[in-house]
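Colleague: no sequence on this one, just coordinates:
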């Protein structure tokens, strides 16, 4: 069949994909349903839509328009959720800033992003204001209670002027967000995401995580982190309820779960360790189960066992800032849920397969070809599809490098099992070469995490005159006190080959990003400076 001019897209049969449509749909189909909960208050979809329109009006009054970058430094409040709709509605680009970084880092982001406006909640005002002044960017805070007093009162009841949410979206390839990488591997890069990918990944999350109108999603994952894995859009698409939580504190988490009938939450494993080690878990009604999606590190058997006792069902997700958050999923089948905890942990340690709308996943060997599905041969995870970044802001060289060979290379090393599921074995830069042997830091970490006294373990290479490199383990203990290294070595000897056992140890709190990922580049630097056995 020929391609003919009259069969090409036209305004009547082609509308750019944008997640702003999800809010438009929710407010028109279920205006009275509960949309957002925060600090004992709640908003229907009609009321939340009004919050977004007040936000739009405030941005327009400050001269924000198409292509402008608006930076927002805010915890999980309604204003942060509203920013995901109000900023893109003007054709502008949302730049969510990590609330836990320092003035110099924020200032760098503001300058590098060419930000036109900096907004912040009261808890972030000191750093945000100082960074904005340093970068020469206008700054405004949100009102403390969101409705009155100093700052933008977007949660007031003032009637907003009308505005068509999707009017400025003329191309689904338009930037919707500019996110800076979390800093687990060094200098942050500005990841440009587009409306099309956000729409697709949100819908994929809806299907993969089974969100619907009964979903009550607790925001333990920062919305600033990769736009909350696109759950800022996905929960709205499903017509569920956003339960906003400003600070992840175990008592507040358990209280919110019980008070609001939470069905889903997402977080890094470090948050789950906080929950199981808190006395507040005694308030949890484990008979009413909920789903927790976790990523960043594979769940251990002990973690799964303890969370299962609290009524949490695990789903393991894998993704990067560059692919809009989750791109693969591993969940247990009905039959697998009846397996023993060790076997369930073994299966859930895998990153799984892509969800419906995500990128195609390949594992490539050094020859550029797909590795066999044997669960042994290691290659690099590569992605290709519709939920990948447009490129890196102001960095054509890194963009071309990232997409070389027609795929996006993640830097993660994995095997592929016979059922197609991938399992990450390490980051390329985290492989330890000791005495000519390649050692996976993740394998050692997995063994150490099974020790009853270990809360979190991270392993990096340390230079050594004899072996070239040796594994060095950084341990965060359950009690906060150092452990007996001889006992740890004996424990490792039961599970690891001798050359894989750490030969240097350090105890203390591990450096983490705002989402709980271990900053291994910091540990690699510390490994060059510390004496063996010293505290962090």
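Modeller: It's in. Not measured: the values here are computed from a predicted model.
Colleague: Please count neighbours and contacts with C-alpha atoms only from this point.
Modeller: Will do.
Colleague: what are the ranges of the strands in the stretch 251-400 of the chain?
Modeller: Applying DSSP state E, counting those that start in this stretch to the stretch 251-400 of the chain gives strands spanning 264-267, 290-294, 312-320, 325-331, 353-354, 360-364, 379-384, 391-392.
Colleague: now stretch 344-355, how far from the centre of its chain.
Modeller: Between the centre of stretch 344-355 and the centre of its chain there are 17 Å (C-alpha atoms, centre = their mean, to the nearest Å).
Colleague: Next, the buried residues of it.
Modeller: Residues 344-345, 347-355 are the ones in stretch 344-355 that count as buried (16 or more other C-alpha atoms under 10 Å).
Colleague: just to revisit the earlier point, and the strands of the stretch 251-400 of the chain: which comes nearest residue 92?
Modeller: The minimum distance between residue 92 and these falls on strand 391-392, with 17.2 Å, by C-alpha to C-alpha.
Colleague: structure B:
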């Protein structure tokens, strides 16, 4: 029997089996059951149809993890419109590019971000503008709550196919213009199934939204949490004190945090010693970059949380691997940290390989480095209106596999460990140096709060490692002395050629909204006076 896989099934199931149960804890203090949530979604669907939005049209959402994002996303998808979430850290020019590139017909924007849309309204094809507080914005926006109140929940669902595009997620644009990643009903649905299995999502979970909903639909959690009938606890941004308070007050059982967010929580815990759990045990998933072992130790030993390290990219669902391979570590052994630090094993039904320049698998010796390529049902359909970029992404080393651009090794169990992005490997005197390995070493130093390592030009070696360090508070009495201490620290723990050669202390590292360090900004700064962005040694 073949039943089409449609993303609308997730909310339908929750309404059918959990109608009277709590669906959403809103940032406004309101609480909605799945029946109430579903009714609001139906009214938004009807309102979008009344405003001319049809199947296949694009509906953008610019929102900081409130219940409105969930409502507009599901409302769009119920009428076959393409959910197009936007990164709220972008500039008006960025939004103009995306709204025009995607041909967005309608947009919902939180009142705090509507001012970024107002300057570009005349330059984009968008005609419907909705917000959560029309009185708080200057231009002509419709108030979504008023629209919901004044619209009947009656609309007609169009026929939909599992192979039709239902979301477009734009890449973070760390290099060049953002690209729209097309995902179908089928790919979104199967990814959500995989997340439910590998993240052990249950109907009694209470999920805290610290991960941006715009980021690949929140790693599929807008679907998985809903479909399982669990509870969404919404947020407005990431604040350590508020996260801990909410975890305790709402009995949160599951959340996702980039390593940078985990570090903020650790800093707050060190200073304030808050309650780290409520009535439920807490699971946390992290991704974006490999968390240092010191971070994993603190999260599990001090917070009492169970940490899983997952990995992927916007183009891959995102999630394609997990470190949660419990037959390869003992929960009571310190050896588990080395395993959890790895990106890990491929998800069910996912073929993750590490290949050399010729497309051949590298040996499983944890030494040979190759590029991570992946084939799976959760991988994107392609880039919106970019057939050449799509072809390149799936054919460079191995035909038919998406090429991540990440370099990794593979151990004897087939667990991958990312060593760097292709452009971030430091080639010093002909030797390859992993910036991640250096960062992990520096994280062990008590004076280091956060760190990113990039190649710096060297007349002698071509490139040498340079560290940008966010010091712990009050750690820098003598910058020169601390720099020498950190250099000596890496020399003590790593091979001599891997030693950091210079350190620059900064207040913060540049990051995307998901907490991923934007190394290209640091590289551009370091190589500003050079003709090329690579060393000539």
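Modeller: That came through fine. Being a predicted model, the structure only gives us computed values, none of them experimental.
Colleague: thinking again about what came up before, I'd like the strands of the stretch 251-400 of structure 1 as JSON lines, with distance to residue 433 of structure 1 appended.
Modeller: Formatted as JSON lines, those follow (distance: least, C-alpha to C-alpha, whole Å):
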{"stretch": "strand 264-267", "distance to residue 433 of structure 1": "32"}
{"stretch": "strand 290-294", "distance to residue 433 of structure 1": "29"}
{"stretch": "strand 312-320", "distance to residue 433 of structure 1": "26"}
{"stretch": "strand 325-331", "distance to residue 433 of structure 1": "29"}
{"stretch": "strand 353-354", "distance to residue 433 of structure 1": "29"}
{"stretch": "strand 360-364", "distance to residue 433 of structure 1": "21"}
{"stretch": "strand 379-384", "distance to residue 433 of structure 1": "16"}
{"stretch": "strand 391-392", "distance to residue 433 of structure 1": "31"}
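Colleague: Which residue in structure 2 aligns with residue 192 of structure 1?
Modeller: Counting by TM-score structural alignment, residue 192 of structure 1 corresponds to residue 182 in structure 2.
Colleague: Would you agree that match is in contact with residue 386?
Modeller: No: the pair residue 182 of structure 2 and residue 386 does not pass the contact test of C-alpha atoms under 8 Å, sitting 10.5 Å apart.
Colleague: Comparing these two, which residue is more hemmed in?
Modeller: Neighbours around residue 182 of structure 2 and residue 386, counted as other C-alpha atoms under 10 Å, are more numerous at residue 182. The numbers are 24 against 12.
Colleague: I'd like the next helix or strand past whichever strand or helix holds that one.
Modeller: If you go by DSSP states H and E, residue 182 of structure 2 is part of strand 180-184. With elements assigned by DSSP H and E, the helix or strand that comes after strand 180-184 of structure 2 is helix 185-198.
Colleague: so how many other residues sit close to residue 103 of structure 1?
Modeller: 17.
Colleague: so how far is residue 28 of structure 1 from it?
Modeller: 42 Å (C-alpha to C-alpha, to the nearest Å).
Colleague: got it, and residue 244 of structure 1?
Modeller: To residue 28 of structure 1, residue 244 of structure 1 is 23 Å away according to C-alpha to C-alpha.
Colleague: Which one's more surrounded, these two?
Modeller: Taking residue 244 of structure 1 and residue 28 together and counting by other C-alpha under 10 Å, residue 244 has the greater number of neighbours (24 against 12).
Colleague: shouldn't that one be in contact with residue 41?
Modeller: No: using C-alpha under 8 Å, residue 244 of structure 1 is not in contact with residue 41, being 10.3 Å away.
Colleague: could you pull out the helices for the stretch 401-537 of structure 2?
Modeller: Assigned by DSSP state H, counting those that start in this stretch, the helices in the stretch 401-537 of structure 2 fall at 435-443, 479-493, 519-526.
Colleague: All set now, cheers.
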